[in-house]
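Colleague: sequence first, then the predicted structure:
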Amino acid sequence: MSFGIIYYTFVLLFAGLTYASFEGRLPKIHRLQHLTVFGFSLISEWPLPVIGLKIALIIFASMLGVFKGIVPQIFYIIDLLTMIGLVVIFVDAYEARRAIEQAIQLYSGSKELPTFKSETFWQRMVNPRFIPQDVVYYSNISYATHEEANSANKVAFEQVNFMSLDVYARKQPSDVKPVLLFIHGGEWIRGDKGAPYPLIRHMAESGWVVVSTNYRLAPTSKYPNQLIDVKRALRWIKTHIAAFGGDPQFIAVAGDDAGGQIAAAMAFTQNDPKYQPNFEKTDTSVKACVLINAITDLLDENKFWDMNIGEDFCQNVAGLKVKDESFLKEHSPLHLIKKDSVPFLVFHGDRDTFVPFKASGHFVEEFKKVSKSEIQFIPIPGGHHVYHLFSSPRSHYQAIGVEEWLNHIRHDMMADNDKSAE
């Protein structure tokens, strides 16, 4: 009887999450939204492991005689329908392959991404535990100076621990490699550089040197300290990354969610002394920026958000008493676009109900109106807010797309430099 209750609970839980993964609505209670978003993404990115778990539970329940009676049979039917829905979700995830292939075909040499028939697809892309074997990482390297660490300690002792980064690289790099700086998300108040983003490991395996950085979190540390910290991490990269095989002359930045806002703000405010206290003369320029489900508009004049993002940011992240529209404009990537901005690549899951999908499309449209630089927008079919956190077809296809685009940007820049030198 006790296992029957466990089985019924799992049936209802996964049936609800599977349905919600299609529907995508968030609960109105803010504290439940983060758990719900994670649940959406878990189901949509790992449908096959969930199906495997359900089959095991069905077999075990059958052996224990759980399915005797009408009510258990109803639950069994619900379970079968849920598994059909999970298969549909899996096929839907495969559509990301087509989206990425179409997006990169102009500069990738018609590269064909792994298909169902490929060993790579089954060994890597649907393997929730896949980790490249020829990548090493160096963890918890401090990027703060002695004075910066002391200043952080005065606010709260643990804050200095956030001023650190990890470096990922190939075990035996053959030559100097370009660098990708990745900034984690988490609404500026949570998250960690050690989150298992497949993008980080893929780029390192592909030959890039990847730096994943932490930054001090709100509300203990008020914004724009997060932006300043990441610029400090970039300062460290410019000075030290050559020791890890990285090329300080080509650094791209990427981020998701709030990390995307920081990455974009960093790209738009490079060498701005306002955000470089006591290192004003340090070069904080980057060559390109990649955004994933990023927050690009804090002012939200188009009312894409279901919440008052501006008021929340001002009060809970920046520590301001009231909503300050000029401050929001100053830190919204949408309002920082310049004619000579660096190239941008923008991803957004079309089922993201946490950060509005439409906001990214609007950012791309405005970028094209203002800047002469390249920008590419790749909607990810079926992607929820944290799809890219899981080792799944969507995240691996996206990682390939990032690699191809950044290599394309780097190739074009090198070609332009060669022409200028002639």
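Modeller: Alright, I've got the coordinates.
Colleague: make it CA atoms for all contacts and neighbour counts henceforth
Modeller: OK.
Colleague: give me the neighbour count for Pro47.
Modeller: Residues near Pro47, counting by other Cα atoms under 10 Å, number 24.
Colleague: mind listing what the nearest residue to Thr239 once chain neighbours are set aside touches?
Modeller: Excluding its sequence neighbours, the residue lying closest to Thr239 (Cα to Cα, 6 or more residues apart in numbering) is Pro248, at 7.6 Å. By Cα atoms under 8 Å, 6 or more residues apart in numbering, the contact set of Pro248 is 178-179, 237-239, 241-242.
Colleague: and for Pro173?
Modeller: Taking Cα under 8 Å, 6+ apart, one finds 207, 245 in contact with Pro173.
Colleague: put this next to the first one:
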Amino acid sequence: MPITASIPALFLLVSVASAMFTLNALWPARRFWPLVGAGFFASWLTGELATHHLFWQAAATGLFVWAGGLDEWPSMAALVIFSLSWMGLLRILVQSRQANEVMETALREGLGADYERLIPERFRDGLTERWTLRQRLFPLPIFDGRVERIKNIVFSKAGGVDLRLDVCRPKGLAQNELRPTVLFVHGGGWTIGSKDDQGKPLANRLAAHGWVVVSANYRLSPRFTFPDHIIDVKSAIRWIREHGEEYGANPDFVVITGGSAGGHLAALAALTPNDPTFQPGFEHVDTSVQGCVPFYGVYDFTDRKAIFKNTLLIPILEKAVVKKRLSEARSVFEHASPMSHVRADAPPFFVIHGEKDSLVPVGEGRLFVELLREKSTSPVLYAELPGAQHAFEVFPSERTGHVLAGVERFVGAVYGQWCAGREREVETRAAAG
């Protein structure tokens, strides 16, 4: 068969494969677990790189048309399929831009229409910053020249492991100058992941705009068993309390954040300040935090509402993480669940979840927010992002830019409120003295 005769068939095959990626990004598999894992990666890469998919599909179409023309029906069918795929990708791009409105609505509803006045003046300059053209074209975390990164500081030794963290801070930070602190906890199903491969867009943005961001590792399953993970996160908070000033981190103001398993650990740490079962050997240390921003987290190890009924969450927890059966050790699973620790004095929360999350159903975020709002006296913000998949903010995508801008506004407002509270305390003591 001549090569030119096979071009229309190849054109059709490529168009169908491309359309399947687009279709999966719009409606990812969530029920049949063997398809969920592969479907997640395909949906994630398509959804956050939709512009790139649009360009390469258009380029491929042009190449095929140039090589084989449109005389045969497979080529005509391929052109129709590609056109439908482009329409789907354009819809994904529209959903990505909607993240800006979703975040802004959450901020105004949770903090008030004039919330920006709460943000200290020095932290307002970068609020409108957007990704550069280079970042859009090459969507990998690029080190920001305005940021100084101090890597692999040992903050704890546990179970024969040297636990390490990185500090990202504004370049040129004056000695003895303290900046508000954000602690980032990576995800990975409590079994994989590292500070080295997650949280870079967040750390770069906040550190470039005046914050100190600490990214910490923790012990992973199956080698280690819960609660080792949360103990290590609390150890990172302890390190900030005891050594943060040496690196410009204000030890008195810490907001904790993380995604997926990191979202679970961040929320659990925020809701269990000074819980001795989660900080053995350093019970005297204040492990409270001043705010929490969990991304697409797991908040209930017991799955009380059967939100994870079609997933492998409980089997993974039983076999690799907790290493006990839920039916035989329910209290252990309960104690590991942020939902079991919602409290009136919880710090401000901003819960963020993608509408199309394949791995942690969006119902998990909704239920957690509902329970928090019933008890907490602090603001509880919630942003449900149209079209967003799990781990969406790994890439500096259009959606990621809008979401991180909203997160920066939130932590800035929380910091401003905290500063105002400290000033009132000083004035009260001065008046009483």
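Modeller: Cool, got the structure. It should be emphasised that the depicted structure is a prediction, and the values quoted were computed from it without experimental measurement.
Colleague: circling back: most widely separated two among the contacts of Pro248 of the first structure?
Modeller: Farthest-apart pair in these is Pro178 and Thr239; separation 14.3 Å (Cα to Cα).
Colleague: what span of the second structure is the longest strand seen in the first structure aligned with?
Modeller: Criterion DSSP state E: the longest strand present in the first structure is strand 246-256. The alignment of strand 246-256 of the first structure onto the second structure (TM-score structural alignment) covers residues 249-259.
Colleague: ok, average deviation of the matching stretch from the first structure?
Modeller: Here the mean offset of stretch 249-259 of the second structure against the first structure after fitting is 0.9 Å, by mean Cα distance after the TM-score superposition for the first structure.
Colleague: chain center to that stretch: distance?
Modeller: 15 Å (Cα atoms, centre = their mean, to the nearest Å).
Colleague: who are the packing partners of the next helix or strand after the longest strand of the first structure?
Modeller: The helix or strand immediately downstream of strand 246-256 of the first structure is helix 258-268, counting by DSSP states H and E. Here helix 258-268 of the first structure touches strand 177-183, helix 225-240, strand 246-256, strand 288-292, going by 3 or more Cα pairs under 8 Å, 6 or more residues apart in numbering; DSSP states H and E.
Colleague: the second structure: matching residues for the last one?
Modeller: Residues 291-295 of the second structure are where strand 288-292 of the first structure lands when matched by TM-score structural alignment.
Colleague: strands of the second structure, residue ranges please.
Modeller: Under the criterion DSSP E, the second structure contains strands at 147-158, 161-170, 179-185, 212-216, 249-259, 291-295, 349-354, 380-385.
Colleague: out of those, the one nearest Pro361 of the second structure is which?
Modeller: Comparing these against Pro361 of the second structure with Cα to Cα, the closest turns out to be strand 349-354 (8.6 Å).
Colleague: in the first structure, what stretch matches the closest one?
Modeller: Taking TM-score structural alignment, strand 349-354 of the second structure hits residues 344-349 over in the first structure.
Colleague: mean shift between the matching stretch and the second structure?
Modeller: In the superposition against the second structure, stretch 344-349 of the first structure averages 0.8 Å from its aligned positions (mean Cα distance after the TM-score superposition for the first structure).
Colleague: so what's the gap between that stretch and the chain middle?
Modeller: 10 Å.
Colleague: stretch 253-272 of the second structure too?
Modeller: 11 Å.
Colleague: same check on stretch 375-393 of the first structure?
Modeller: Put simply, stretch 375-393 of the first structure sits 8 Å off its chain's centre (Cα atoms, centre = their mean).
Colleague: corresponding residues in the second structure for it?
Modeller: Stretch 375-393 of the first structure lines up with residues 380-398 of the second structure when matched by TM-score structural alignment.
Colleague: residues contacting Ala106 of the second structure?
Modeller: Ala106 of the second structure sits in contact with 381-383, where contact means Cα under 8 Å, 6+ apart.
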